[in-house]
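>>> I'll drop the sequence and a predicted model, then ask my questions.
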Amino acid sequence: MADDDGPLVGVLAIQGSVEEHVAVLAGLGARTREIRTPDGVAGIDGLVLPGGESTAMGIMTEGDGLWETIRAAVDGGLPVYGTCAGLVLLADRAIGQRDGGQPLIGGLDCDCCRNYFGAQVSSFEVPLAATGGASAEDAALVAKDYPAVFIRAPAILKVGKKCEALASVTVAPHASAAPAAKKQAAAEAAIPEREVVVAARQGNILVTAFHPELTDDTRWHDLFLAMVKKRTSG
């Protein structure tokens, strides 16, 4: 149940599992606000970008200033958590975009591949492997034995110097994803099976390629709310 004194977390309500994220956050004591316009971003303590179709989300918001408002807030330090399509939107570089490019919010120094795991019929659940790094303790806490649900998910092919991998899986790309990745000089994406990053963090940005809101395990939302509370208490 939401706490009257809990942090106010916005949930982008354009597409995706908005209600599920709201329910998890409320259960952890956060207040929530569904975000559809630039004005909704004002006053929030954190922001969740749910799954959906990243290209469609970008098209639906073109010209209304919402992406620019969110980008400015993230650049200013607002904690943000992107799941699935939200990961793509927060990536600095996305492979497999529509012709002419795709509106991205950016901020996460990585190369991601849209729909790396294929169509919705290719969706599956797989345990995660925690990676090392400065936040190794956090990674082990949230990734160990975690039942990650992937639905037409992206994957991070390469993390930049500023971006830290938190979890990975070893899997082959879907046939539809490999050509797009190869076209963008990421020929390694065509390898039958490889380790890809499916959760990462860079400062105030947290992303997962999977859908924690569709499970009963709240560890990833707990980690995000810890980021939010650290900023609001500081």
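Okay, I see it. Residues are numbered from 1 along each chain as shown.
>>> drop to CA atoms for contacts and neighbour counts, all remaining ones
OK.
>>> okay, helices next: where are they in the protein?
Using DSSP state H, the helices assigned to the chain run over residues 18-27, 54-61, 66-75, 85-90, 136-143, 177-183, 219-233.
>>> second one coming, line it up with the first:
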Amino acid sequence: MLVRLGADTVAVRRPEQLEELDGLVVPGGESTAIARLAAPMGLLPAVRARLDAGMAVFGTCAGLILLSDRIADAEALAGFDRIGGLDVTTRRNGYGRQLESFEATLEIGPDREPPRPVAFIRAPVIEDTTSGVEVLAWYGGHPVAVRQGRILAASFHPEITGDDRLHRRFLQMAASAAAARAEGAPVRLAVARGAPGPKSPLSGSSLR
């Protein structure tokens, strides 16, 4: 999705490689698998440090869970680092298990674009937010896309149906981070591809 919008992807395997980035995508997958595989390298605390320093982060599905400050059913993640920073409460698999995955048509404001279908796959439910969290889309009475500062997050997988609205918004956020870092500097992004493997937990991209 980001390549189609103009980004070139490169591999990122170590926490120190986050230092040169203005944006990070934490993707869908299995939140416990991501947390377990990232733990030996201290990767998620390193992501939080870069987030606190101004890096933009976009989390989808499992990424939303790892960014949430509170998880209603956190037993599976007990003892493992998360990223945090997003002032919401989520519930893992809140929309059901794999066989209950579905597509829904959403309007994501304030872009004023026609509603488009997105995919919910074992998706987490956002159970509550605080006043500092902007809700960008709702489904079934719950927020499903939110933004807080340099964090963008969604319960669903926009890339599966080709909906690039949130990706474009994320690139704008990363560009703001780059501008704050150094005037005229190129935007540098990192993108995790699915549940990370032990040798290659993240991949990065640089927007030309």
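It's in. Note that the structure is a prediction, hence the values are computed from the model and not measured.
>>> next, the TM-score between them, please.
Remark: TM-score between the superposed chains equals 0.80 [TM-score structural alignment, normalised by the length of the second structure]; 179 aligned residues with a C-alpha RMSD of 1.8 Å.
>>> could you say which one of the helices of the first structure comes nearest to Cys163 of the first structure?
Shortest distance between Cys163 of the first structure and the helices of the first structure, using C-alpha to C-alpha, is found for helix 85-90: 11.8 Å.
>>> so the closest one matches what in the second structure?
On the basis of TM-score structural alignment, helix 85-90 of the first structure is assigned to residues 62-67 in the second structure.
>>> average distance between the matching stretch and the first structure?
On superposition with the first structure, the mean distance recorded for stretch 62-67 of the second structure (mean C-alpha distance after the TM-score superposition for the first structure) is 0.3 Å.
>>> still on that earlier bit, give me whichever of the helices of the first structure is most buried.
Of all those, helix 85-90 carries the top mean neighbour count, a mean of 30, counting by mean count of other C-alpha atoms under 10 Å.
>>> can you give the distance of that helix from its chain's centre?
On the basis of C-alpha atoms, centre = their mean, to the nearest Å, helix 85-90 of the first structure sits 5 Å off its chain's mean C-alpha point.
>>> for stretch 39-55 of the first structure, same thing?
11 Å.
>>> quick one on the thing from earlier: can I get the helices of the first structure in JSON lines including distance to Gln102 of the first structure?
Output for these, formatted as JSON lines (distance: least, C-alpha to C-alpha, whole Å):
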{"stretch": "helix 18-27", "distance to Gln102 of the first structure": "22"}
{"stretch": "helix 54-61", "distance to Gln102 of the first structure": "6"}
{"stretch": "helix 66-75", "distance to Gln102 of the first structure": "12"}
{"stretch": "helix 85-90", "distance to Gln102 of the first structure": "9"}
{"stretch": "helix 136-143", "distance to Gln102 of the first structure": "30"}
{"stretch": "helix 177-183", "distance to Gln102 of the first structure": "14"}
{"stretch": "helix 219-233", "distance to Gln102 of the first structure": "26"}
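>>> what about Asp92 of the first structure, how many residues nearby?
By other C-alpha atoms under 10 Å, 16 other residues sit near Asp92 of the first structure.
>>> what sits against the closest residue to it other than its chain neighbours?
In this structure, Asp92 of the first structure finds its nearest non-sequential neighbour in Gly106, 4.5 Å apart by C-alpha to C-alpha, 6 or more residues apart in numbering. Counting by C-alpha atoms under 8 Å, 6 or more residues apart in numbering, Gly106 of the first structure touches Arg71, Leu89, Leu90, Ala91, Asp92, Arg93.
>>> now do Arg116 of the second structure
Arg116 of the second structure sits next to Thr105, Leu106, Glu107, Asp163 when contact means C-alpha under 8 Å, 6+ apart.
>>> for these, which one is nearest Val26 of the second structure?
Asp163 (16.9 Å).
>>> what's the burial count for that closest one?
Asp163 of the second structure: 17 surrounding residues under other C-alpha under 10 Å.
>>> which residue lines up with it in the first structure?
Taking TM-score structural alignment, the alignment pairs Asp163 of the second structure with Asp217 from the first structure.
>>> coming back round to it: what residues does the match of helix 85-90 of the first structure touch?
25-31, 59, 71, 82-86, 90-92, 123-124, 153-155.
>>> that older thread, between the contacts of Arg116 of the second structure, which is closest to Arg188 of the second structure?
Arg188 of the second structure lies nearest to Asp163 out of the contacts of Arg116 of the second structure, by C-alpha to C-alpha, at 21.9 Å.
>>> what sits against the residue nearest the centre of the second structure?
By C-alpha atoms, centre = their mean, the second structure has its centre lying nearest to Gly59, at 0.8 Å. Shown in contact with Gly59 of the second structure (C-alpha under 8 Å, 6+ apart): Val25, Val26, Pro27, Gly28, Leu66, Leu67, Ile151, Leu152, Ala153, Ala154.
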